[in-house]
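K.L.:
Pasting a predicted model and its sequence here:
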Amino acid sequence: MAASEELEKETLQSPIAETGNRHDEEEKSPVNEPGPAEAEVEKDNNNDSDNGGAVLQPSGTRTSTVEYSVFSKNLKRYVVVTASWAGFFSPLSSQIYFPSLNTLAADLNVSISLINLTLTSYMIFQGIAPVFIGDFADKAGRRPAYLICFTIYIGANIGLALQNSYAALFVLRCLQSAGSSSTIALSSGVVADVSTVAERGSYMGFVTAGSLLGPSLGPVIGGLLAQYLGWRAIFWFLVILAAAWLVPFVIFFPETARKVVGNGSIPPPPWNMSLSSYLKTRKISEADRAAVESTIDPRSRKLSFPNPLPTLAIVLQKDTSLLLLSNAIMFAGFYDVAAAIPSIFRESYNLSDLQIGLCYLPFGVGSSLASIINGKFLDYNYRRIATQLGLPVVRNRQTDLKNFPIEKARLQIAFPLIFLSSCLVIAFGWCLNYVVHLAAPTTILFFLGLCLTGSFNTVSTLLIDLYPNAAATATASNNITRCLLGAGATAVIEPMLTSMGRGWCFTFIAFVMMSTTSMLVVIIRYGPKWREERRVRHEEGDVERGGRR
């Protein structure tokens, strides 16, 4: 019991103020006077305080006087786009060699069942590896974590291109997954480092799109390479693509981890510096530099062996457990649709592997649009609720979320997206059941990509809002839950299709997806209360540790 409490104190950083010390802010920062809207909400909350609801008191909400990030807008865009590109590698590597499975089985003289085990092992490592790398990245910084991941990834792909045995294929696929899978968690961490809660939705949209474009483009690229150059060309292509990402990263990508560089004004240790960091310095006043340095706990820079327990601690929290479960169910529905396409489209429409790969493109296009549209809606809804409560939204200044209903601001967007996604899955299943024209299911895939990506982006953004100081670790918790549930979903989809039929199978999946809205209602209702309880436990732990010192 004592160990779990200590773990929570260390890991579950206060999900309230993302920069600045609250006690220092009370002494140094001007307090916003409550407006009429705030007073009204506070009055209403007093009436709800006895019924288990979330007690919101916006009049106590403050905006930091220190810049949240000293990075320019263009530099922010660069780091987010680079992080999004990095997050593209994990799902791309998972899907890109699908068209060559039969050829691989023949060349290595093994059964398709054994080749399929490399898919299962890839997904398992896809869930496990970020648990370790996420914790390491939150402590040591993003750059060292990225360099470790891509070194492993490039080495594994070179080995895969040269190997001639099933054992080597199996082991190297695990290494390939371990190297690439953490990039999604790191991408979310980068967004949390450079963006305030008011602008985070737009940035998270790009990161989510990168991770969802892989399943759409992977089969197409893999089919083209395997058909014209052979299956080894797939892995050489991944080596070249990863190197094209890594070279500019080494030269230009700045360290963003807030435990290492604060808001970007604190010089990082040598191993965290990019080459360009030696050639230029950032401009910031000495007063702002001192203010930011005072927010960095020296203990946060102390490195330790990557610990998976912080990720598990996040999974077990009341609000995040419901949030992660709802997101994992939606992802499982996505995996079911994606996994069913090859066999059904081949059987019903007599398509080749390359043609089947092209059928994933509408989903990718929908995902790309969702990355732009949904992010704008998230930022708009945050500003709308902040305005209703009379709270200022200042560019590049972080707002203390202690008394702000961030759960409501984010999840309001998710309800229509989940409902539409569920309806589209039902329509998709019955189109396949009656083998209607191919244009119908592919059009549905476009809108499904639009809605599903929007719901994923909404949950991912809220998760980072709740754990801004451990964003990579929090995203790793999201990754492990959705990968494990997704692995189970892909394992049972074929038996379900056989026993239930296409129409009723996808109808059942859709109703399971729709059930996640009940979890989101609970989070909106009780999430602020649970979040405040977690903050109090954390602050009490700080006081207790300070007393022991």
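P.N.:
Thanks, I have it.

K.L.:
When you work out contacts or count neighbours from here on, use the C-alpha atoms and nothing else.
P.N.:
Will do.

K.L.:
residues in contact with Asp542?
P.N.:
Applying CA atoms under 8 Å, 6 or more residues apart in numbering to Asp542 gives the contacts Lys9.

K.L.:
what about the host helix or strand of it, distance to the chain center?
P.N.:
Assigned by DSSP states H and E, Asp542 falls within helix 516-548. Relative to its chain's centre, helix 516-548 lies at 21 Å (CA atoms, centre = their mean, to the nearest Å).

K.L.:
alright, now check it against this:
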Amino acid sequence: MSSGVLHIVDSRTKQKYEIPIRRNVISAIDLKSIKAPAAGTDRADHVADGLRVHDPGLQNTTVIESAISYSDPERGVLLFHGYTLSQLWDSDFEDMLHLLVWGTYPTMQQKKDLNRKLTDQMLAVPDSVHRTIRGLPRTTSPLPLILAGLSAYLACFPDTIPASTHASLYQGNLRNVDHAVIRTVAAYGVIFGLVNSHRKGIDFQPPSQENSYCANLFIMAGLLDRHSSRPDSTKLSCFRRFAMLNADHGMALTVFSALVTASSLTDPISCLISAVAAAYGPLHFGATVSAQRTLREIGSTDKVPEFIEGVKNRRTKLFGYGHRSYKGLDPRVRPIQSILKDLDLSKNDYLKITERIEEIASADDYFRHRGLYPNADFYGNFVFTAIGFDPDIIPAAMLTQRIIGIMAHWREYMLTRGKLFRPSHIYTERYSAFSTRQKRLIILTAAIASTFSPMSANIYYPALNSIAADLDVTSSQINLTITTYMICQGLAPTLTGSFADQAGRRPAYILCFLIYIISNIVLALQHSYPALLVLRAIQSSGSSGTVALASAVAADVITSAERGTYMSITSLGNILAPSLGPILGGVLSDTEPALQPQLPKRMIHPLSALSLLFHLPTGLILLSNGLIFASYYAITAGLPSQLRSIYGLSDLNIGLSFIPMGAGTLLSATFNGIIVDWNYRRMVAKDRQDIEDFEVEKARLGVGGPVTVRPYTPLSAFVNPPATNPPPLALTLTLIFTISFTLTATYNILNILLVDLHYTTPATIMATNNLVRCFLGAAATALVHPCIQRWGVRATYCGVAIVVLSVVPLPLPADIPILYFRYPETSWIYPGDVVLKSRTADLPIISARGLNPELTYLLLFFDLDVIYGMNATVALHWYQPDMLCILQDTGLLDMSNNKRISDEIDGYSNGGILVNKSLGAEYIAPRPPPFSHHRYVYLLFTQKGDYQFPQCYSHIFPQTATARAGFDIQQFVDVARLGAPVAGNYFIVEYDGPVIEPTATASPTTTWLRSILCEGSDPTGSAAAKACEMEGNLQIAM
């Protein structure tokens, strides 16, 4: 039995698989269905991409299906298109070439025609090829001479190179392929003759129409009898018979290397160059040269036993012995020995050494148990040396015969749409260039660098009351320095973030710290409120970029599966510094002399519009993070005054009261990252998804949502105003610890999610995040004292608690539901699926799953990858209004194809399917150009009851490419007042039609969309018609 089913149980997942067996072969693609969760594995192993096959040297792998030749290792049989070797023994080169390349044994007339075509092409080899070879040293190896000759020949015919003309020059083009085969065989014969005669120092003699191909080869190579000046008939016969053995041998290295090159659809000369280079390796045809060298080193038959012992002890190598395909005697050896009997080898002492090696090795258990026997190369080199070839040109001489098989396989490959050879490999180095220790050191350094911005922002919180008194300003005015600091803290990273993503992290760090250090020096020397206000803004501009840079550095060195843990470490500086700053500030405040009072001056900085808040889902996450941050700062900014007014604490004690807040942030950052990573791995393992396709928002918000709710309780408790019986200080500090712990956890999770969603530009997104949070934090610090003065502590912090609670639903984006559909010949199509063009000709069946059956819908179907002239554009393929959900068989017919739909209430259509009750712009099937693919999109909109088709788009109804090209989706949606789509899907359509020569098309340089006049004019008028007019008569592939 050669066919059946292979049953596999994957021990990693306990999943069972059935892999079909056809002709004792399983498809490697079928093994890709065996997948395992990628969480916790080395990403370089591609676990989620499916099981791979590791086969070094392709020892048990088939790469093509071929009808050219077959060798039976067990029975020692060679077949060529069904003919045995004995049946072909008396055939000529032309017979074998016709049989292997064109699949039939030639008639006498076909043989003559083939010989004439070969000779004509040999005579047509340009003189520049002759000059190229003759211009090189005669003493060099034949390999570079042959490669130079082939390259020179190819240079004379650039129109035969597909890259210089068009991709389909050969693929599927029978006429071009057949002509190229004859030209290549003829060219190699001439080049071989030129090389051999050049190295011998004799004149090159051209071929003749009166001779066979082999006879012309001998004449051109200078292998002539000294008396008759003609090829020796015996030697010619031996060469011809050896060609029968050597014409093809399956996927031998010469053929396989040529096919690898051919898989790129290149010309046969380039493929032959690959084969020549491979043939000269000592493990292929070059083994004949190595064997001659080995025999020369042995010297005599007496030394053979010693040599055999050296082979067994692996001190030396025996070339020409053993074969990967044959565990017994190579079936070509005995015919080669029969050929040798017809040649004069009386003066060749090496043959006796060779026969002695076989005699001893065949009786030795070492060789017999390993299935090592002579192969064709072991005796083959004696055939060529007896004919008159030098040992180092034997590989090239063998290629004059093997070229039959090379061209046969090249032709077969070009006419059967073979695949590009692109195997994978096992990556053995670490996935990350950094070790775990290096990662931690880098992240810790970035975290320390990020402490300067929040520490500088909060370092004088304990001294706010003292500074206000020293400078003779109010608490609201001194808070304005915090507001100014935070405004610049939000603005500056938008520049440094983009700069870091473009120029690199190091230059950005240097710039930030240069500004920060200079501002600190000047700030230490100032003694006025205006100077404090301005210098704090400059100080903020320098230090604030380090926060975004820390996240960028983390994203550079860690993977998404590690992001929770390492981003928590990155956030340590940003979230711990606000607590350490007041402690340090309290210490300095008690030891620093008072500032000299100065008249206050106020500087006004206008706020910019935060347009990013309106971009979903990033805007919602940024807003959530900003509100969390603002709540945190509303507490820290109001805390010093409350601690002094309620408990009468000094500046130092107020600073020490921030220790619980620091402890909360530290513990939160430590344990929160571990929990986030654990939840990430748990959800990946549960859904068995690849990291690249994983819905990371669910994994992050699964922890972040519950954590965000928890600050509500301690915040609600943290609202007691100064009273006769204030709560114990320990309780207040406990509440501060809890608030800090929960708010920090939420803030950190949202930071991780932002980097997840924008991992290619982490510095830029964190800079934007900084902008939002700092603006909102600035607003909180500016408003907290006025709010306390007007409404009291209880009302103010109840408002803060409500803000925190309102954040919970904000980051949960509502995804557009998938619009499930299928074509009559496909299964249900998921986003990103690839479908063949031939299967999309009919109208699709569209599921109503997840849709409201009470509503009416409108469908748009369009192609995103249309090329129109020099421009890229969008083409509408289907406009269908008035679509209804049908939940059961109501007898309603699909008016566009008149088929009953009751049999479609299954699978994804168990919620019904969509049918149309009127006609729209008719469906145009996808039609990507040859050898290409396009992206296609379905969008479904809710059709309002008062919907009217915009008449300015009446040009879309003809079922033509020119009518549908240039479709502006956004403009149509706006004019038709459709709103956002309620469902959508996209897929890729590949061309699988007949092989044709594509029309050359210039690469698109701009995007073109049709200009439509939809207001105040008749769409049929001259202005609109002129705007819609397309120039030229160009072909549009859509």
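P.N.:
Perfect, thanks for sending it. As the structure is a prediction and not an experimental result, all values here were calculated from the model.

K.L.:
Does the closest residue to Leu351 of structure 2 other than its chain neighbours belong to a helix, a strand or coil?
P.N.:
Nearest non-adjacent residue to Leu351 of structure 2, counting by CA to CA, 6 or more residues apart in numbering: Phe382, 7.3 Å away. Secondary structure, DSSP: H, G, I helix; E, B strand; the rest coil: Phe382 of structure 2 is helix.

K.L.:
Determine which residue in structure 1 is aligned with Phe382 of structure 2, please.
P.N.:
Applying TM-score structural alignment, one finds that Phe382 of structure 2 falls in a gap with respect to structure 1.

K.L.:
still on that earlier bit, next, the buried residues of the helix holding Asp542 of structure 1.
P.N.:
In terms of neighbour count (16 or more other CA atoms under 10 Å), helix 516-548 of structure 1 has its buried residues at 516-517, 519-521, 523-532, 534-535, 537-538, 541.

K.L.:
same deal with stretch 220-231 of structure 1?
P.N.:
By neighbour count, with 16+ other CA under 10 Å as the criterion, the buried positions of stretch 220-231 of structure 1 are 220-226, 231.

K.L.:
Filter the residues you listed down to just the ones in helices.
P.N.:
Among the buried residues of stretch 220-231 of structure 1, DSSP state H puts 220-226 in helices.

K.L.:
quick one: stretch 352-365 of structure 2 aligns where in structure 1?
P.N.:
Using TM-score structural alignment, stretch 352-365 of structure 2 lines up with nothing in structure 1.

K.L.:
cool, and stretch 101-112 of structure 2?
P.N.:
Per TM-score structural alignment, stretch 101-112 of structure 2 has no counterpart in structure 1.

K.L.:
Next: stretch 547-556 of structure 2.
P.N.:
Mapped onto structure 1 using TM-score structural alignment, stretch 547-556 of structure 2 spans residues 184-193.

K.L.:
Now tell me what touches the matching stretch from outside.
P.N.:
Contacts of stretch 184-193 of structure 1 (CA under 8 Å, 6+ apart): 69, 79-80, 83-84, 86-88, 90, 130, 134, 137-138, 142, 145-146, 200, 203-204, 207, 211, 256-258, 263, 464-465, 468-476, 479.

K.L.:
go again using 6 Å as the cut-off
P.N.:
Contact partners of stretch 184-193 of structure 1, identified using CA atoms under 6 Å, 6 or more residues apart in numbering, comprise 83, 87, 256-258, 468, 471-472, 475-476.

K.L.:
What's Leu361 of structure 1 aligned with over in structure 2?
P.N.:
Match for Leu361 of structure 1 (TM-score structural alignment): Ile659.

K.L.:
hmm, back to that, which two in the contacts of stretch 184-193 of structure 1 are spaced the farthest apart?
P.N.:
Spatial extent of the contacts of stretch 184-193 of structure 1 (CA to CA) is set by the pair Gly87 and Arg258 at 20.2 Å.

K.L.:
what about the nearest residue to His538 of structure 1 once chain neighbours are set aside, how many neighbours?
P.N.:
Among residues not flanking His538 of structure 1 along the chain, Lys9 sits closest, at 5.2 Å (CA to CA, 6+ apart). If you count neighbours by other CA atoms under 10 Å, Lys9 of structure 1 ends up with 20.

K.L.:
what about Lys9 of structure 1, which SS state?
P.N.:
What three-state DSSP gives for Lys9 of structure 1 is helix.

K.L.:
ok, it to Arg289 of structure 1 distance?
P.N.:
Using CA to CA, to the nearest Å, Lys9 of structure 1 is found at 27 Å from Arg289 of structure 1.

K.L.:
what does Ser477 of structure 1 give?
P.N.:
Shown here: Ser477 of structure 1 relative to Arg289 of structure 1, a distance of 33 Å by CA to CA.

K.L.:
Who has more neighbours out of the two?
P.N.:
Taking other CA under 10 Å, Ser477 of structure 1 and Arg289 do not tie; Ser477 has more neighbours (29 against 17).

K.L.:
counterpart of that one in structure 2?
P.N.:
Match for Ser477 of structure 1 (TM-score structural alignment): Thr768.

K.L.:
Many thanks, I have nothing further to ask.
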